[in-house]
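Engineer: I'll drop the sequence and a predicted model, then ask my questions.
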Amino acid sequence: MEPRSPKGGVLSVSALTTLIKNSLETSFSSLYVEGEISGTKLAASGHLYFSLKDSGALIQAVMFKFRCEDLSFVPQDGQRVVVQGSLSVYPPRGQYQMIIQSMRKSGIGDILATLEARKRRLALEGLFDEARKRPLPRLPAKIGVVTSRSGAAFKDILNVLRRRNSGVGVLLFPTLVQGEKAGEMIAARIRQANSIGGIDVLIVGRGGGSMEDLLPFSEEVVVREIVASKIPVISAVGHEIDWSLADHAADLRAPTPSAAAELVAESRSTIEGEILLHRQTLETCISARLDYARASLSAFSREDGEAHFMRRLMPLSRRFDEAGEEMREQVYLRIESLQHRLILADTGLELASPRTILERGYSIVRHAVPHSPEEGLYGEGSIIRKASSLHAGSEIKIYFAAGMVAAEVRKVKE
């Protein structure tokens, strides 16, 4: 039986090819395919031609120039990739092929799963909690930047700072921003910035890139250094859609390095405008207070002033009088105490006086002549306190309350 067309006519090769092309493009307008790149060829037009293959089949593919410009890597033979696109037919050869719209390296799904697991684990530790995040300083004097020395990110930051507030100091901590060693180096630069001192805020980031390029900013060592930083940190990884784990850990996330500079360095004109506004507000308040004081003073008569003065003076006068009375009373009490002590001292002296003792019937016995030069200073001998200091024939003087008797010792008895 002869093959027939849907309308019963005979199809030309072109017509058949067109039918197949339309059918494929309608049925397979968007699909994802994973395979190995083979036979890569970059045409002078900028279009990329290659084949996708696996162990059992091969399909031709083309990626047009404007799509190639979005690639984050250079496709090479042997790379395993996941592509997204549609099926079509190239009529001159009657060959079906895949029109590629986007391409990424294979294994991204595994990477995303790893990142998601890491994110959940670090979140359970509280590293992403909003409560631990700090506000940025209003007017930082010095800004630290952790990024590549040669990348566009640092240049963009400098341009914004010069335009908005040229008085801000900037200190670069150069680092790799992609590759296997980038994560450890970024973390080391954050530690270095904290060890220097004098830095008010720290910008950590890069100027965009693919998800694979951003992976160093999702490494655990970077997240922990951001959380441990004593300096407030702004993450500026440069990607509007994809968030790195550094974005979740930072005190503030900016979509680009330029936006980070905008956030951290307030415009000088804005600051001057706020100062002027506060000055005007202050002047208005002072003027209102002065007007109120003048009005109150104008309504204040002399009689009112005297009455007000007396009301203020009376309590003070009363307190002064009371203090004077209390002072006089304390002085009198002090004088009485001193007089009493003087009387007691005088009485004690009187009782201890030798004359008082003699009047009670006692007498004082002295040698008639001095026994030493020291005793002779006053022309009489020393007081005799015991009989053993005398002998028969010793001359003595006996003093009474009234008068003195000279005598000679006839006998000594102890």
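Structural biologist: In hand now; what should we look at?
Engineer: contacts and neighbour counts: CA atoms only from here.
Structural biologist: Noted.
Engineer: and the lengthiest helix in the chain, what other elements does it pack with?
Structural biologist: Across the chain, the longest stretch assigned as helix under DSSP state H is helix 302-352. Secondary structure elements in contact with helix 302-352, counted by 3 or more CA pairs under 8 Å, 6 or more residues apart in numbering; DSSP states H and E, are absent; no helix or strand qualifies.
Engineer: distance from the chain centre to that helix, please.
Structural biologist: Averaging C-alpha coordinates over helix 302-352 and over its chain gives two centres that are 59 Å apart (CA atoms, centre = their mean, to the nearest Å).
Engineer: in whichever helix or strand comes after it, what counts as buried?
Structural biologist: Following the chain from helix 302-352 toward its C-terminal end, the next helix or strand by DSSP states H and E is helix 354-359. For helix 354-359, burial by neighbour count (16 or more other CA atoms under 10 Å) applies to Ile357.
Engineer: next, the one to line up against it:
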Amino acid sequence: MTEQLFSSDTVFSVTSLTSLIKEMLESSLANITLEGEISGYRPNSSGHLYFTLKDENSQISAVMFRGKAAFLKFAPKDGLKVRCTGTISVYAPRGNYQIIISKMEMAGEGNILQILEERKMRLAAEGLFSQDRKKKIPLFPKKIGVVTSPTGAALRDILQITKRRNPAVEVIVFPAVVQGADAAPSIVRQIQAANDFNLVETLIVGRGGGSVEDLLPFSEECVVRAVAESRIPVISAVGHEIDWALCDYAADYRAPTPSAAAEVAVPQLADIKNDLSGFQKEMLSLITAKVEKMKLMIKSFNPESLEMRFRTIEQPFLMRLENAKTALQDNIGDRCRDVRQFLREAVHILEGASPKTILARGYSMVKTGNGKIVRSQKDVKTGEKLEIFPAEGKILATAD
């Protein structure tokens, strides 16, 4: 086919060749249907949608212009599997081919998001994302650690912001691979190293933005568990604000970007100084007010006023003592009178019951010869000798 369009000695310019390729592709691959998974989704402020369609082995750039995107019945996102209808075209300024989509519908969830969702639910059921596990981020750390790529933009942003906010805070970098098959084990090793040697007070774990595939290491189960088990408080800072990873849920704090993580981890030195200055002024003001109050109180004291104050304090106590003394004396007098009256009544009762008193009334006591008191006629036999005891003396008699 190409031999019919040009001869072997034809010399093309880059523009003419690109135009020829564009014409051939657009004429032969118009209105095709393509199925794949969305990756690197980038909606434009003008309303155009830019992303990549991919499967296990290949990928192609895709664009859906605002007029067609307005009729979508779902919100596109990374990892979503879609079926698109459109035309293959060439973007001449870059020489890239792409599909211009006129129609797009969902073809089911992408494998990656489905796997991550299942993993998220399983780890959440174990309690790895529980709020009870979260540790507070230290307010005034002296050292913070960063587990990330030593050459990435994320580290540069963190170092720059830390230096600007508080140069006194030391940053220790735990270099890790953050993309690819070796990334997850590398991240886990560095988190464990930071904990084993207890080198820092706060640990930032993250990287800059990327596609879902680029951020996958931070959703690996081993990384999530390492973050959850870290004794050092962890700030997760993976990608941009719209990006997410499972370690975000396990971390003690999730920052939308690495720069935001640095702002959370490192307090603003100027704010600290302003707060301390404010506290100092408030403390000095309170102390000064207390001292002035004490000076006024001391100034009012002199020997005469001190004696008067003492008398004023002493007088109520003296009055209470005198009243207590009087009350005690009155109570003792009343008690003594009650006891004397009781004793008089007891003596009167005892005297009334005394044999002598009874005999003085004219009664006599009769005894037999053997000294037994006679209480009844039956106690006496005829002719028995009796002794009669009136109030005074004794009378001898014989029973008749």
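Structural biologist: Yep, it's here. No experiment lies behind these values; they were computed from the predicted model shown.
Engineer: may I have the TM-score of the superposed chains?
Structural biologist: The TM-score (TM-score structural alignment, normalised by the length of structure 2) is 0.55; 255 aligned residues with a CA RMSD of 4.2 Å.
Engineer: list the residues that contact Leu246 of structure 2.
Structural biologist: With contact set as CA atoms under 8 Å, 6 or more residues apart in numbering, Leu246 of structure 2 has these partners: 116, 120, 218-220, 224.
Engineer: inside helices: which ones of those residues?
Structural biologist: Judged by DSSP H, helices contain the following of these: 116, 120, 224.
Engineer: element containing the nearest residue to the last one once chain neighbours are set aside?
Structural biologist: In this structure, Val224 of structure 2 finds its nearest non-sequential neighbour in Cys247, 4.8 Å apart by CA to CA, 6 or more residues apart in numbering. Per DSSP H and E, Cys247 of structure 2 falls inside helix 246-250.
Engineer: after superposing, tell me the mean distance of the helix or strand that comes right after that helix to structure 1.
Structural biologist: From helix 246-250 of structure 2 onward toward the C-terminus, using DSSP H and E, the following helix or strand is strand 253-254. Between strand 253-254 of structure 2 and its aligned partner residues in structure 1, the average distance after superposition works out to 0.9 Å, using mean CA distance after the TM-score superposition for structure 1.
Engineer: report all helices and strands that strand 253-254 of structure 2 contacts.
Structural biologist: Against strand 253-254 of structure 2 (3+ CA pairs under 8 Å, 6+ apart) you get strand 234-238.
Engineer: which part of structure 1 matches the strand it packs on?
Structural biologist: Following TM-score structural alignment, the aligned partner range for strand 234-238 of structure 2 in structure 1 is 233-237.
Engineer: just how off-centre is that stretch within its chain?
Structural biologist: Distance of stretch 233-237 of structure 1 from its chain centroid, counting by CA atoms, centre = their mean, is 17 Å.
Engineer: where along structure 2 do the strands fall?
Structural biologist: Listed in chain order, the strands of structure 2 (DSSP state E) span residues 32-43, 49-54, 59-64, 80-91, 96-109, 143-148, 170-175, 202-207, 234-238, 253-254, 365-368, 385-389, 395-398.
Engineer: how much space between the residue nearest in space to the middle of structure 1 and Ile186 of structure 1?
Structural biologist: The C-alpha lying nearest the average C-alpha coordinate of structure 1 belongs to Lys230 (CA atoms, centre = their mean; 5.9 Å). In this structure, Lys230 of structure 1 and Ile186 of structure 1 are 16 Å apart, going by CA to CA, to the nearest Å.
Engineer: ok, Ile111 of structure 1 next?
Structural biologist: As it turns out, when the distance is counted by CA to CA, Ile111 of structure 1 lies 20 Å from Ile186 of structure 1.
Engineer: contacts only, for Thr257 of structure 2.
Structural biologist: 208, 237-241.
Engineer: that one maps to what in structure 1?
Structural biologist: Matched across to structure 1, Thr257 of structure 2 falls on Thr256, judged by TM-score structural alignment.
Engineer: that older thread, out of the contacts of Leu246 of structure 2, which comes closest to Ser149 of structure 2?
Structural biologist: Phe218 (12.8 Å; CA to CA).
Engineer: give the aligned equivalent of that closest one in structure 1.
Structural biologist: In structure 1, the residue paired with Phe218 of structure 2 is Phe217, using TM-score structural alignment.
Engineer: and for the residue nearest to its match when sequence neighbours are not counted, the neighbour number?
Structural biologist: Ranked by CA to CA, 6+ apart and with sequence neighbours excluded, the top spatial neighbour of Phe217 of structure 1 is Ala246, at 5.5 Å. The number of residues packed around Ala246 of structure 1, counting by other CA atoms under 10 Å, is 31.
Engineer: would you check that Ala246 of structure 1 makes contact with Ile234?
Structural biologist: No - the criterion here is CA atoms under 8 Å, and Ala246 of structure 1 misses it with Ile234 at 9.1 Å.
Engineer: distance of Leu338 of structure 1 from Leu344 of structure 1?
Structural biologist: To Leu344 of structure 1, Leu338 of structure 1 is 10 Å away according to CA to CA.
Engineer: no no, Leu87 of structure 1
Structural biologist: Here the distance between Leu87 of structure 1 and Leu344 of structure 1 works out to 129 Å (CA to CA).
Engineer: higher neighbour count, these two?
Structural biologist: For Leu87 of structure 1 against Leu344, the residue with the higher neighbour count under other CA under 10 Å is Leu87, and the figures read 22 against 12.
Engineer: and the end-to-end length of stretch 355-368 of structure 2?
Structural biologist: Counting by CA to CA, the length from the leading to the trailing residue of stretch 355-368 of structure 2 is 18 Å.
Engineer: kindly report the same for stretch 169-184 of structure 1.
Structural biologist: Here the two ends of stretch 169-184 of structure 1 are set 26 Å apart, with distance taken as CA to CA.
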